[in-house]
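Q: Structure for the following, please:
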Amino acid sequence: MNSNKIDYAEITISAVSPTQYPEDGLPEIVLAGRSNVGKSSFINTMVNRKKLARTSGKPGKTRTLNFFNIENELFFVDVPGYGYAKASNAEQEKWGRMMEDYFSTREELVLGILLVDFRHEPSEHDVLMYDFYKHYDVPVFVVATKSDKIKKSKYNKHESLIRKTLKISSEDQFFTFSSFTREGRQEVWDAILAYISKDEKA
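A: A predicted model of the protein is given here:
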């Protein structure tokens, strides 16, 4: 797969239950993060599209698992954003059940990406999401978005804070990313494809 020239990227289904998950058998990379962390912009940048994933003016709008087929080789699975204050307890419980169903049963799930805002210390929800990945033995890439908002001289300080707060395991990779400058796009793709290749050979 040539990550610089992606010809096919489409949303296959917005699923709310396991019966709706795709049956293609392709490896799946799940994307999680706070409602305003820039997940849609991340997806659009990664696949060289402007509007494949819709960026919303209303954080927390995604209420389904959105499966994006990339080149018929893998899926990005966009899960509902968390940490949105206006979500009711009932909505949060529904979100939790949907996530547990997916994480506990989905054999195609090979990798998790946790998107955090590079400018800020990870929230309690970010820590819980990282721990959620680890609980289900999902390898994690931590991608710090909006890196263009931080001076290069401050990168180490911000990365150290994120690593310390999340207690990132030594085997989990960390990337800085900007949908504005496209920083990190190639590095993340290289790591995803290398990981999938290694996983398929295992």
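
Q: switch to C-alpha atoms for all contacts and neighbour counts from now on
A: OK.

Q: Enumerate every residue touching the nearest residue to L52 once chain neighbours are set aside.
A: Computed as Cα to Cα, 6 or more residues apart in numbering, the closest residue to L52 that is not its neighbour in sequence is N44, at 6.0 Å. Applying Cα atoms under 8 Å, 6 or more residues apart in numbering, we find N44 in contact with K50, K51, L52, A53.

Q: for the protein, what spans make up the helices?
A: Secondary structure of the chain (DSSP state H): helices located at 39-46, 89-105, 124-135, 155-166, 185-201.

Q: In terms of secondary structure, what does the fourth one contact?
A: Spelled out, it's helix 155-166. If contacts are counted by 3 or more Cα pairs under 8 Å, 6 or more residues apart in numbering; DSSP states H and E, helix 155-166 sits against helix 124-135.

Q: one more, for comparison:
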Amino acid sequence: MNLNNVEYLCSATSPSDYPRHSLPEIALAGRSNVGKSSLINQLVNRNKFAHISSKPGKTQTLNFYNIDDVFSFVDLPGYGFARVPDEVKDNWAAMIEEYLFHRSNLAGVILIVDSRHKPTDDDLMMYEWLLEMQLSHLVVGTKVDKLSNSQLKPNREQIFNKLRIESQTPFTYFSAKKGTGKNEVWNFIKEITS
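A: Below is the predicted model:
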């Protein structure tokens, strides 16, 4: 997809900080250090558009990005990172819930899991919540370039089994380095924003 204009809009911790626009929003949810920013950067063909932190748990706000005045990405704080105080975790949870429950612009969610590892209970909780809310969603297994061909099928099964994903649920592997899965993610985005 050719993009002419992508821009960072703002960081928010509460609804009063959210951008006021009519664009549909695609939220990116996942554990800390799972590759949300790298996925955004690969999709928009910009190396340092979304900030990639070397320290998991660094993203502590909802970060909004305008993509060609067609839709907005919303990078949610990563969940499940152990080395932050419980109070900070509670704040993140409240921020994420407030956005997901009440943001009328929300068109769908990309749930990102690390394809190398079994999804966590936090991933399962997020996935079950997406089902309960009946939100359009795509499950993405990142860092697939680090898997061998023989690991692809069993790792996919591991993801599907842990999250109890139905076989028809949209899923793709993704590599920020090689661009694997990029077309599949764009197809999902086009489907729910057009």
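
Q: measure the residue nearest to L52 of structure 1 to V77 of structure 1 for me?
A: Separation of N44 of structure 1 from V77 of structure 1 (Cα to Cα, to the nearest Å) stands at 13 Å.

Q: returning to that earlier point: kindly reformat the contacts of N44 of structure 1 as JSON lines containing neighbour count and distance to V37 of structure 1.
A: What follows is these, written out as JSON lines (neighbours: other Cα atoms under 10 Å; distance: Cα to Cα, whole Å):
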{"residue": "K50", "neighbour count": "13", "distance to V37 of structure 1": "17"}
{"residue": "K51", "neighbour count": "12", "distance to V37 of structure 1": "17"}
{"residue": "L52", "neighbour count": "17", "distance to V37 of structure 1": "17"}
{"residue": "A53", "neighbour count": "20", "distance to V37 of structure 1": "14"}
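
Q: which one of the residues you listed sits closest to E71 of structure 1?
A: Checking these against E71 of structure 1 by Cα to Cα gives L52 as the nearest, at 13.6 Å.

Q: Quickly note the distance from whichever residue in structure 2 pairs up with that closest one to H117 of structure 2.
A: Matched to structure 2 by TM-score structural alignment, L52 of structure 1 sits across from F49. Distance of F49 of structure 2 to H117 of structure 2, computed by Cα to Cα: 27 Å.

Q: can you count the residues close to S104 of structure 1?
A: S104 of structure 1: 12 surrounding residues under other Cα atoms under 10 Å.

Q: got the contact list for it?
A: Y136.

Q: most centrally placed residue in structure 1?
A: Taking Cα atoms, centre = their mean as the criterion, L31 is the residue nearest the geometric centre of structure 1, at 2.0 Å.

Q: Of all the strand elements in structure 2, which one is longest?
A: strand 106-114 (DSSP state E).

Q: Quick one: list the elements packing against that strand.
A: Counting by 3+ Cα pairs under 8 Å, 6+ apart, strand 106-114 of structure 2 packs on strand 25-30, helix 121-133, strand 137-142, helix 182-193.

Q: Good, we can wrap up now.
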